[in-house]
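S.K.: Predicted model, plus sequence, below.
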Amino acid sequence: MIYVDADNAVYGRLSTILAKKLLEGESVTIVNAAKVAVTGGRDAVLGKFRSRRDIGSVRKGPYYPRNPKAILKRSIGDMLPKDKAKGKEALKRCIVYDGVPPELKDKQFEKFEKAQNNRVSGFVTLTEVAKIMGKEVKVIE
């Protein structure tokens, strides 16, 4: 079981690293998904997520998640072979939380150096993306 602190981690890099860990058979629990950084220009990032939200219809989909933990889990899932059994099983071993739940306070969390955000500015957090998507986020601290 791997416990990952996603605070200030880059969205895509973190997703690829965790998708590989899941395919290797590890169980992954991610905390602080609301604090994940999506790099790029603010208008471009928010426009990309707005356009994803507007695709399809209410009845037919595709349905794009609106809260940070579901957005992160979907990005990890999109990097897995979901058509195969190993991909479905891998995604079931992934648990994501917006904050740090009380039962995980005493755990030792891992941070991946390759996925850390080193930019001072020019990024958006998944909390801000969720607000654009139409969901207010209450993060457990």
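M.R.: Okay, I see it.
S.K.: contacts and neighbour counts: CA atoms only from here.
M.R.: Will do.
S.K.: Strands of the protein, start to end?
M.R.: Assigned by DSSP state E, the strands in the chain fall at 2-5, 28-31, 37-39, 94-96, 123-125.
S.K.: In JSON lines, list those strands along with mean neighbour count and distance to Tyr64.
M.R.: Converted to JSON lines, those look like this (neighbours: other CA atoms under 10 Å; distance: least, CA to CA, whole Å):
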{"stretch": "strand 2-5", "mean neighbour count": "19", "distance to Tyr64": "24"}
{"stretch": "strand 28-31", "mean neighbour count": "22", "distance to Tyr64": "20"}
{"stretch": "strand 37-39", "mean neighbour count": "23", "distance to Tyr64": "17"}
{"stretch": "strand 94-96", "mean neighbour count": "18", "distance to Tyr64": "16"}
{"stretch": "strand 123-125", "mean neighbour count": "20", "distance to Tyr64": "17"}
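S.K.: before we go on, here's another structure to hold up against the first:
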Amino acid sequence: MSKMIIDANGAVFGRLCSFVAKKILEGSEVAIINSEKAIITGNKKDIIGKYDAVVRKGGHSQKGPRYNRDPSRMLKRGIRGMLPDHRKGIGKEALSKVKCYNEIPEEFKDSKVLKINAVKKVKSMSLKELSEKI
């Protein structure tokens, strides 16, 4: 069982989530740092509209469902969506192997970090920007 540290700075949200989901299903433990700097590609107005509709959809304010606005929790939920049967069995066990951090914790300061390829010039917004807008 190997331990991976992934830097999400400039990484595309969906590609990062699918990569991490594959690795944890293989049995690796994954720590994701700088999760607030992961990007979602597309028009900012459309991205905000989509997430705002999901967050505000239905239900009583004191009951659920509640959606997190914290970038690290948004990233973990994206990974959860790419796992099979996240409520029990393989998916639940795999999701417990993921830790997401908005910044670099002290324990990972001097560690070797895997960098996911960033996309160059494309319309996008970071998870931090999105969490502030919704």
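M.R.: Arrived safely, thanks for sending. What you are looking at is a predicted structure, and each value in this text was computed from that prediction instead of being measured.
S.K.: TM value for the aligned chains?
M.R.: Taking TM-score structural alignment, normalised by the length of the second structure as the basis, the two superposed chains have a TM-score of 0.92; 130 aligned residues with a CA RMSD of 1.2 Å.
S.K.: Quick one: closest of the strands of the first structure to Glu110 of the first structure.
M.R.: Among the strands of the first structure, the nearest to Glu110 of the first structure by CA to CA is strand 2-5 (4.7 Å).
S.K.: what residues does the closest one touch?
M.R.: Outside strand 2-5 of the first structure, the residues that touch it by CA atoms under 8 Å, 6 or more residues apart in numbering are Glu26, Ser27, Val28, Thr29, Ile30, Val31, Asn32, Lys107, Gln108, Phe109, Glu110, Lys111.
S.K.: I would like the range of the second structure that aligns with it, please.
M.R.: Mapped onto the second structure using TM-score structural alignment, strand 2-5 of the first structure spans residues 4-7.
S.K.: Go ahead and measure how far the matching stretch is from the middle of the chain.
M.R.: In terms of CA atoms, centre = their mean, to the nearest Å, the centre of stretch 4-7 of the second structure is set 13 Å apart from its chain centre.
S.K.: ok, now stretch 102-109 of the first structure?
M.R.: With CA atoms, centre = their mean, you get 19 Å for stretch 102-109 of the first structure.
S.K.: same check, this time on stretch 102-115 of the second structure
M.R.: 16 Å.
S.K.: what does stretch 65-82 of the first structure give?
M.R.: Worked out by CA atoms, centre = their mean, stretch 65-82 of the first structure lies 6 Å from the chain centre.
S.K.: How about stretch 107-117 of the second structure?
M.R.: 16 Å.
S.K.: Same question for stretch 22-40 of the first structure.
M.R.: The answer for stretch 22-40 of the first structure is 5 Å, by CA atoms, centre = their mean.
S.K.: Run a quick check on Ala94 of the second structure versus Lys22, I expect a contact.
M.R.: No. Ala94 of the second structure is not in contact with Lys22 according to CA atoms under 8 Å; the separation is 9.7 Å.
S.K.: Please identify which of the two sits among more neighbours.
M.R.: Ranked by neighbour count (other CA atoms under 10 Å), Ala94 of the second structure and Lys22 place Ala94 first, with 24 against 15.
S.K.: ok, the most centrally placed residue in the second structure - contacts?
M.R.: Nearest to the geometric centre of the second structure sits Leu75, at 1.4 Å (CA atoms, centre = their mean). Leu75 of the second structure sits next to Phe13, Cys17, Ser35, Cys100 when contact means CA under 8 Å, 6+ apart.
S.K.: that older thread, for Arg66 of the first structure, find the nearest of the strands of the first structure.
M.R.: Closest of these to Arg66 of the first structure is strand 123-125, at 13.2 Å (criterion: CA to CA).
S.K.: From the contact counts, what lies against that closest one?
M.R.: With contacts taken as 3 or more CA pairs under 8 Å, 6 or more residues apart in numbering; DSSP states H and E, strand 123-125 of the first structure sits against strand 37-39, helix 42-54.
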